[in-house]
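[1] Predicted model and sequence below, questions to follow.
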Amino acid sequence: MDNQHISSEISPAFEVQGPSQATPDPLANESLHKALDGQPDDWDAVHPTAATPLRFSFSGRGKDYLSLWLTNWILTIVTLGIYSAWAKVRRLQYVHQNTQLGGFAFGFHGEPKKILIGRIIGIGLIFISNATNIFGAKLAGFFSLMFIIAFPWLYRSSIRFYTRNSSYRNVRFRFVGTAKAMYSIYLKSALIVIFTAGWAFPYVVYRLRRYRIEHSRWGNNAFQFSSSAGAFFGIYILNIVVTALVMLGLMALAFASSSSLLKGLSKEISNIMTHPTQSQILIMAGLYLLFIYMVYVIGRVLTQDLIFKESWNHIAIGKSRFACDLSIVRLYFIRYGCFIASLLTLGIFIPFAHMIITKRRIESISVTPSHDFDVAQATLDEDTTRSAEVADMFDIDIGW
């Protein structure tokens, strides 16, 4: 149920991905309205008031996604994992196809072969860097160093792959971030994290998010990101405080169980611990999983949701601004309920949970469009178009 998944989770700048459609080349020298052949070409006719916020909508259904999910798993197992790349494309296409803004669906056009190549490279690098017994410590260390050096390039290629293969209103998104800028962020971030013993990690997350968003384009329109490093530090500090309070609360509850008020219950627990039955073991294991998931949701997923909301409230494209009214507390209980339902159904509810959470996140986003949002130019000079086609040869995906 992750986003990175879902999320995590409309191009990397938007953190939603979606469906392959037969579309004209969005990089050709023609206006957006020509590219929208067969679709309404007058935004004002559909949306009389340009200043009225438009909300994203998601129409994906758990029943449909369950069928897709089961098919993907079966084919992935039968092909010993090879089909997983095609499965990922089908999943992203489904999410994109069911994500709409102003009556138009998003599109995803990625090639499974590039995802498969990226996974082979990633698995190969990880295996080689950890195969000390096969290659020896020195050679394994050398390969580990090569992996560290190659990671920024792989990360940038993955971002560009998702961005260039996502579209809205038949206009492709683009990513113009350079490898030089990525390596600069990577080197500076590594030094900062080392010298601060990891305490500056929120700054690294902020810089990577900013790099990803500010170098994304829709047609010729650039995205802007106005959040600050301080806001990201605040998110991580809040996460530490909330997690600590929950842990203290659970410890207090455990301590209270040994008090005179709960002496009988404490005795019962003691008997279970010393002579547990099979059913009691299962119950204890279930309670343990619920406890672990509670800490996990607070410690990791809560942070992701807060970053998601903070980011969307500070994203703009041209003069059009985005907003997010996601209720973090409500989503937390939804996640927890989905987790319990998934346990009780032995995993069958997972696809439904994915759709529920995805819908909640996507539909919390809105945009107040300006005129340039409608007439985003899909015109690029021939040199840019040609170089983009060449760059597409080197785009791969290393994510799962």
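    Thanks, I have the structure now. Numbers count the residues shown, from 1 in each chain.

[2] Please make it C-alpha for all contacts and neighbour counts, starting now.
    Noted.

[3] Relative to Ser166, how far out is the residue of the chain positioned farthest from its centre?
    What lies farthest from the middle of the chain is Ser260; by C-alpha atoms, centre = their mean that is 48.2 Å. Note on Ser260: its distance to Ser166, by C-alpha to C-alpha, to the nearest Å, is 62 Å.

[4] ok, now Ile362?
    For Ile362, the distance to Ser166 equals 16 Å [C-alpha to C-alpha].

[5] out of the two, which sits in the more crowded spot?
    Set Ile362 next to Ser166 and count neighbours by other C-alpha atoms under 10 Å: Ser166 wins out with 31 against 24.

[6] Report how many residues lie close to the nearest residue to that one once chain neighbours are set aside.
    Counting by C-alpha to C-alpha, 6 or more residues apart in numbering, Phe108 is the residue found nearest to Ser166 once chain neighbours are left out, at 4.6 Å. Phe108 has 29 neighbours, counted by other C-alpha under 10 Å.

[7] I'd like the distance between Phe108 and Ile298.
    31 Å.

[8] repeat for Asn220
    39 Å.

[9] Now do the buried residues in stretch 86-106.
    By neighbour count on 16 or more other C-alpha atoms under 10 Å, the buried set for stretch 86-106 is 86-101, 104-106.

[10] With stretch 105-122 instead?
    So stretch 105-122, judged by 16+ other C-alpha under 10 Å, has buried residues 105-116, 118-119, 121-122.

[11] Please compare the first structure with the one that follows:
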Amino acid sequence: MAFSGDGKEYFGIWLNNIFLSIVTAGIYSAWAKVRNKQYFLGHTKILGDGFGYHATGMQILKGRLVVLGCLAGFTFLQDFLLMDEELILYLPVLMILFFFVLYPWAMNKSLAFSARMTSWRTVRFKWHGTFGRTFVYYTLAPYLVLLSFGLAGPWVARKTAEYFVENHSLGTRRLSLSKMSLGRISLTYFLCIMLPFAVLFASLVLLLGGVVLAAVSTAENGQFLNWSTEGEELRNLILSGLVEAILILFIVVIFLSWKLFRLWLLREMLRSLQLPDVARFTSFLDMGKGGWIIVSNLVLFVLSLGVATPWLMVRYQKYLVETTGVVTSRELAVFVSAQQSEQSAIGEGFTDFESLDFGVGL
């Protein structure tokens, strides 16, 4: 696979998207989303052909208006129920309706729309998931992870990945994901969980060591732990600043650990991904280099105050794509030709009401 995008070229698109989104009070962001997807998908190429993205800004906008309408209705009903002591008893029912019915319904519609609007060699992808299974994997599964204090995380990660991949098809041929090792997922998952706490522990040890050294230093002057009130405010300020810095570092490391786990899971998925009898994928992604790109991108984003975002996005996408390999069979040309013929015969019907796109993925 190859990625032909360029940071300088994308910077113009990115800057124009931001400017027009601000000027139009966010309305243009729907068209900005389409331009971004078309750029990155179009420059992601398999055997020299990029992916297509066929949604329009108006379709995305209509989908967002549906979501905003649902949220506005939910807020109105919530405020109405809170006005009456008897009606307030129905508030939990409203919450359940929203989170356990509307949310998975919209999520499933989003996955279907995103797949349908994406193509390769004019052959469209399709989503075969159902409301019930989307409800299980995208609504119930996260609660299972929380209730198990994270222990169910590896199993949920594997099952969600399998559900996401195996319910996508290119034309009529479904993608498949060979069994990923739950043991390997569990090991990587818990290592990523332990990393932030290891950093927190090391930081607290260093802080405590500094306090002890300061105490020993005063003891040499016969004032062990008897610091004068002079400079007490400065000492407290420094100590509180160090504690806040450690907490910020802890949060940053949690974010980086999650990104690293997702990157590792993506690599394992690519190594197991197949389009049966047509193509199989592999990944040569190196976690050391991938981790360096994630960390350095975060640092450069902060130092540039976000201006470097286009180059950072292109850099990350380029590495992901160009470390992915595809082995195709002799059946590829026949498969694509057959799918194109069938697609032309069926037509492309898709209602605007279904145009919900939350950018759902893994």
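    Nice, I can see it. Here the structure is a predicted model, which means the values were calculated and not measured.

[12] what TM-score do we get after superposing?
    After superposition, the two chains reach a TM-score of 0.79 (TM-score structural alignment, normalised by the length of structure 2), with 335 aligned residues with a C-alpha RMSD of 3.5 Å.

[13] Return the subset of the buried residues of stretch 86-106 of structure 1 lying in helices.
    Trp86, Ala87, Lys88, Val89, Arg90, Arg91, Leu92, Gln93, Tyr94, Val95, His96, Gln97 (DSSP state H).

[14] Ala323 of structure 1 matches what in structure 2?
    Taking TM-score structural alignment, the alignment pairs Ala323 of structure 1 with Thr282 from structure 2.

[15] how far is the strand or helix carrying its match from where the chain is centred?
    For Thr282 of structure 2, the enclosing helix or strand under DSSP states H and E is strand 279-283. Computed by C-alpha atoms, centre = their mean, to the nearest Å, the chain-centroid distance of strand 279-283 of structure 2 equals 22 Å.

[16] So which other helices or strands are in contact with that strand?
    Counting contacts by 3 or more C-alpha pairs under 8 Å, 6 or more residues apart in numbering; DSSP states H and E, strand 279-283 of structure 2 packs against helix 232-272, strand 273-275, strand 324-328.

[17] Check which residues of it are buried.
    Judged by neighbour count (16+ other C-alpha under 10 Å), strand 279-283 of structure 2 contains these buried residues: Ala279, Arg280, Phe281, Thr282, Ser283.

[18] Tell me the one among those residues nearest to Gly349 of structure 2.
    Ala279 (28.0 Å; C-alpha to C-alpha).

[19] Any figure for the gap between the residue nearest to the closest one when sequence neighbours are not counted and Val334 of structure 2?
    Computed as C-alpha to C-alpha, 6+ apart, the closest residue to Ala279 of structure 2 that is not its neighbour in sequence is Thr328, at 4.2 Å. Note on Thr328 of structure 2: its distance to Val334 of structure 2, by C-alpha to C-alpha, is 12 Å.

[20] Show me which of these two is the more surrounded one.
    A side-by-side neighbour count of Thr328 of structure 2 and Val334, using other C-alpha under 10 Å, places Thr328 first with 16 against 11.

[21] What strand or helix carries Ser158 of structure 1?
    helix 137-164.

[22] what range in structure 2 does the helix or strand following that helix sit on?
    Per DSSP H and E, the first helix or strand lying C-terminal to helix 137-164 of structure 1 is strand 166-168. Mapping strand 166-168 of structure 1 onto structure 2 (TM-score structural alignment) gives residues 118-120.

[23] Residue in structure 1 paired with Ile96 of structure 2?
    Aligned partner of Ile96 of structure 2 by TM-score structural alignment: Leu145.

[24] what's the distance between its match and Ala179 of structure 1?
    On the measure of C-alpha to C-alpha, Leu145 of structure 1 and Ala179 of structure 1 end up 18 Å apart.

[25] Also Ser311 of structure 1?
    23 Å.

[26] Comparing the two, which residue is more hemmed in?
    Between Ser311 of structure 1 and Ala179, counted using other C-alpha under 10 Å, the more crowded position is Ser311 (25 against 15).

[27] Pull the contacting residues for that one.
    Listed by C-alpha atoms under 8 Å, 6 or more residues apart in numbering, the contact partners of Ser311 of structure 1 are Phe225, Ser227.

[28] Let's see that with 10 Å instead.
    Ser311 of structure 1 is in contact with 13-14, 206, 209-210, 213, 225-228, 231-232, 305, 322-324, counting by C-alpha atoms under 10 Å, 6 or more residues apart in numbering.
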